[in-house]
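Trainee: one predicted model, sequence on top.
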Amino acid sequence: MQESKSSITFEVTGGTPLKGEITPQGAKNEALQILCAVLLTPETVTIHNIPNIRDVNKLIELLTDLGVEVKKISADTYSFTAKHVNLNFLETPDFKQKAAALRGSIMILGPLLARFGKAKMPKPGGDKIGRRRLDTHFLGFQRLGARFNYDADDNFYEIDASQLQGCYILLDEASVTGTANVVMTAVLAKGKTTIYNAACEPYLQQLCLMLNRMGAKISGVGSNLLHIEGVESLGGTEHTMLPDMIEIGSFIGMAAMTASEITIKNARIDQLGLIPTIFQRLGIQLEFRNDDIYIPAQEHYEIEKFIDGSILTIADAPWPGFTPDLLSIVLVTATQAKGTVLIHQKMFESRLFFVDKLIDMGAQIILCDPHRATVIGLDRTYPLRAISMTSPDIRAGVSLLIAAMSANGTSIIRNAEQIDRGYQEIDTRLNALGAKIKRI
């Protein structure tokens, strides 16, 4: 497993085109839900294509601490048997520390409430990208009959769910983790649950399909209206995770920025939604070869305009809209395109603050407000210049890495362990294509 190290720095020498094939890791956002779902059954669940990244490894560690029997079968395949779950672990300082440091830990709540009728949870951590509310999770639990108590002194949520009853739930926002948590709670609740304004990302579809294989009765998968008939118990299953769409988008942007010829293998193109289209709107050529995406080396790529000639706007939206996790990548990729684009990050108010680093590198960007940035593409007339910088979160970290790979000179990216939280051995894999990234 990838170790959790503090204070990692990447030294990146830019200006080198890459060439070759790269296979995306398993989807991080899917992994965090799927791994928590193993708590719903005492039977064995085998999961393939698990990414070896910090956030996922920490969650596996947390499951082990809870008494789940974890067996590593191969590099990316594990089996989980949650036969003897130790709920007393939730009372320990060790649990408080580990769960508070990992945002994905919030998703153990749904399965624990569904199967055991009670749970405890400290306020979770995660990226510093603005306020991320947990109300959707808790309102859903409450509608199903859970009672919870927040102790402000020790930052703990205590939840009693001994009488879970199916009901109609209209979620206040189409939160992916919120929907996942409520779905996992409802599958073992008595009676029928209807969830409207449900998130319908591929991650969530994968979770629902896996739960159905375990014996759940969920219909409407892939839409924003889910119907769940509660069942008595769930059994074991086997599941293969999708490739990480955020990594795929990152590789497309990286290929364009560094004028590289890259093939992304086994991309599950049918599950990528608008992602290829948005990068094509930036002028990036993509060829779909069976399930691979081939990106030819491009010296120039030009941003499309809207039909009436106005400046293109790219904004995030709930699925099947464009994912907010790739807006940072689109923004950095646009800096060397020809043309202008407005990037509108609706969901998080602190995710665009990394653009000051890109401006220091010579990019032409106007930060209009915390949610919007206008990028004036340089069409490679002025390459970015190398600087020293710090990564604020996972996605900004990779955006800065892409910028550094296209820049003249050697850049330093501190706090690179943020990148390790979401991207598996990224330096090793990119160096195999010809990148020059040194881990310090």
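Mentor: Good, I have the coordinates. Numbers count the residues shown, from 1 in each chain.

Trainee: contacts, neighbours, all on C-alpha from now
Mentor: OK.

Trainee: list the buried residues of stretch 366-378.
Mentor: 367, 371-378 (16 or more other CA atoms under 10 Å).

Trainee: start and end of stretch 327-340, how far apart?
Mentor: End-to-end distance for stretch 327-340, by CA to CA, to the nearest Å: 15 Å.

Trainee: off-centre distance for it?
Mentor: Put simply, stretch 327-340 sits 21 Å off its chain's centre (CA atoms, centre = their mean, to the nearest Å).

Trainee: circling back: what's the most distant pair in the buried residues of stretch 366-378?
Mentor: Largest separation among the buried residues of stretch 366-378 by CA to CA: His371 and Leu378, giving 22.2 Å.

Trainee: can you list the buried residues of stretch 366-378 in a markdown table and add secondary structure?
Mentor: Output for the buried residues of stretch 366-378, formatted as a markdown table (DSSP: H, G, I helix; E, B strand; the rest coil):
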| residue | secondary structure |
| --- | --- |
| Leu367 | strand |
| His371 | coil |
| Arg372 | strand |
| Ala373 | strand |
| Thr374 | strand |
| Val375 | strand |
| Ile376 | strand |
| Gly377 | strand |
| Leu378 | strand |
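
Trainee: pick the one among those residues closest to Glu69.
Mentor: Taking CA to CA as the measure, Glu69 sits nearest to His371 out of those, at 43.8 Å.

Trainee: name the residues that touch stretch 257-270?
Mentor: Residues from elsewhere that reach stretch 257-270 (CA atoms under 8 Å, 6 or more residues apart in numbering): 15-24, 242-243, 245, 248, 251, 254-255, 291-299, 333, 336, 402-403, 405-406.

Trainee: check it against this one:
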Amino acid sequence: MTVVGGQPLYGTVRIPAAKNSVLPLLAASLLCEGTVRLCGVPRLLDVEASLALLRGVGCEARRKGSDLVVEGPPQRCRLPEQEAGQMRASILFAAPLLARLGRVETVFPGGCCIGARPIDLHIDGLRQMGAQMQPGGAGRLVLTAPGGLHGVEYTLRLPSVGATETLLLAAATARGRTTLRGAACEPEIVDLADFLNLCGARIEGAGSPVIRVEGRRCLMGTVFAPLPDRIFASTIACAVAAAGGRVKMEGCRPVTFRPVLGLLSQMGCTVERAGSRAEVTVARLGRLHGVGQVSTGVYPGLATDAAPLLAAALLRADSPSSIRDQIFERRFGCAEGFARMGARVRDEGRILHIEPTRTLCGARVEAPDLRGGAALVVAALGARGTSRIEGMEYIQRGYADLGDTLSALGARIA
């Protein structure tokens, strides 16, 4: 992607369905008898990989216009290695296959290189529910549940989104009752629970630290619209802060990315909320200010995925800032690209220090990961001259036509 910076952004953006909701919903479709239809899903590389996982275990999974249609049941317990190995979310398919077939074989999940992303909480919780780990060879994961999965009282030692999703998927059709304590509270957890309940599950408390599930023998298909992508909305908001201008974002409730909006307001942007409507307008006309020290955290704190995006917007602020990521130890791989553009940054792994920089200059940079790549695009919008961002395959994992979206707002992108 080639970006010519210095062009303010103006217009309106409709926020698409959230990748971080669509992927667990596709995994959940394995639990359903009948057809599942997910409405308005963007064409993302991670979505296509998830469809390949479903087809690999014998389901019919296809696009129909902007919707996804999945029909089961699964016939095979072995997930395709290539797709399973390339994305973190492939672990979410393990619990539904255990529930339906009593066995799952896969490789350990991959994804962006942003730090350790262990799956021990997933495995420990599944073991408590009756799963057994079998020898599988180097890099392989084999789980069986010869007696089926059963309900359990389980306390997560940390509020992992992925582990909460795995155990929610396992509990939906397990025998008996499950109580999850210390659960993640993210909106994507609520979306997954809403979907499962529409399919016939009985889940209470999603969005709180305690979730209770009454297992059901069978779930049915349904039609469902995944929630809008709060990280996509954060990306557009930070792009406006970096480039200047005024953009209205429709469809995404401001409360879901309130920490980003609050920090942008602190930086000198204007943030206008439209009452109870899922709409917010972000504008930046003057100078940007630093925000001092901020940290990411579990929801409703600042999302780890938003940290590099916010950092990109802060590069030209008139006072220092530092962002600490509490989740991943290598979140700021984009710092090297920032430095190539002339930014004064210091990457200490979990902490990125940002000093005032009067001018950023276009440069050739490489996306280190999904959100780091998007952050480089945001930084390029605020730079003088032309930037070339390599590694677009990372960005395309979570953004469909990001260049077209920004071009429609006035950015010069090729």
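Mentor: Everything's here; your move. A quick note: this is a predicted structure, and the numbers were derived from the prediction, not measured.

Trainee: from the contacts of stretch 257-270 of structure 1, which would you call buried?
Mentor: For the contacts of stretch 257-270 of structure 1, a burial check counting by 16+ other CA under 10 Å picks out 15-19, 21-24, 242-243, 245, 248, 251, 254-255, 292-298, 333, 336, 402-403, 405-406.

Trainee: please, where are all the helices along structure 1?
Mentor: Counting by DSSP state H, structure 1 has helices at residues 28-37, 54-65, 93-100, 109-116, 135-143, 176-186, 202-213, 245-257, 275-281, 327-334, 355-360, 394-406, 417-420, 426-431.

Trainee: how about the fourth one, which residues of structure 2 does it hit?
Mentor: So that's helix 109-116 of structure 1. Aligning helix 109-116 of structure 1 against structure 2 (TM-score structural alignment) gives residues 94-101.

Trainee: what about the matching stretch, how far off from structure 1?
Mentor: By mean CA distance after the TM-score superposition for structure 1, the fitted stretch 94-101 of structure 2 averages 1.2 Å away from its aligned residues in structure 1.

Trainee: how far does that stretch sit from the chain's center?
Mentor: Using CA atoms, centre = their mean, the offset of stretch 94-101 of structure 2 from its chain centre is 23 Å.

Trainee: show me the contact partners of it.
Mentor: Contacts to stretch 94-101 of structure 2, defined as CA under 8 Å, 6+ apart, come from residues 27-28, 30-31, 74-77, 103-104, 126, 131, 143-145, 148-149, 166-167, 169-170, 173-174.

Trainee: and the counterpart of Thr386 of structure 2 in structure 1, how far is that from Met389 of structure 1?
Mentor: Mapped onto structure 1 by TM-score structural alignment, Thr386 of structure 2 lines up with Thr410. Distance of Thr410 of structure 1 to Met389 of structure 1, given as CA to CA: 11 Å.

Trainee: of the contacts of stretch 94-101 of structure 2, buried ones?
Mentor: Buried members of the contacts of stretch 94-101 of structure 2, counted by 16+ other CA under 10 Å: 27-28, 30-31, 74, 76-77, 103-104, 126, 131, 143-145, 148-149, 166-167, 169-170, 173-174.

Trainee: what residues does the residue lying farthest from the centre of structure 2 make contact with?
Mentor: Going by CA atoms, centre = their mean, the residue of structure 2 most distant from its centre is Gly147, 33.6 Å out. Applying CA under 8 Å, 6+ apart, we find Gly147 of structure 2 in contact with 102, 130.

Trainee: picking that back up, and the buried residues of stretch 366-378 of structure 1 as JSON lines, adding distance to Pro276 of structure 1?
Mentor: Below are the buried residues of stretch 366-378 of structure 1 laid out as JSON lines (distance: CA to CA, whole Å):
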{"residue": "Leu367", "distance to Pro276 of structure 1": "25"}
{"residue": "His371", "distance to Pro276 of structure 1": "23"}
{"residue": "Arg372", "distance to Pro276 of structure 1": "22"}
{"residue": "Ala373", "distance to Pro276 of structure 1": "21"}
{"residue": "Thr374", "distance to Pro276 of structure 1": "21"}
{"residue": "Val375", "distance to Pro276 of structure 1": "20"}
{"residue": "Ile376", "distance to Pro276 of structure 1": "21"}
{"residue": "Gly377", "distance to Pro276 of structure 1": "20"}
{"residue": "Leu378", "distance to Pro276 of structure 1": "22"}
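
Trainee: out of these, who's nearest Gly67 of structure 1?
Mentor: The closest of the buried residues of stretch 366-378 of structure 1, once distances to Gly67 of structure 1 are taken by CA to CA, is His371, at 42.6 Å.

Trainee: quick check: the aligned residue for that closest one in structure 2?
Mentor: So, by TM-score structural alignment, His371 of structure 1 is matched to Arg350.

Trainee: you'd agree that match is up against Asp325?
Mentor: Yes: checked against CA atoms under 8 Å, the pair Arg350 of structure 2 and Asp325 is within contact range at 5.1 Å.
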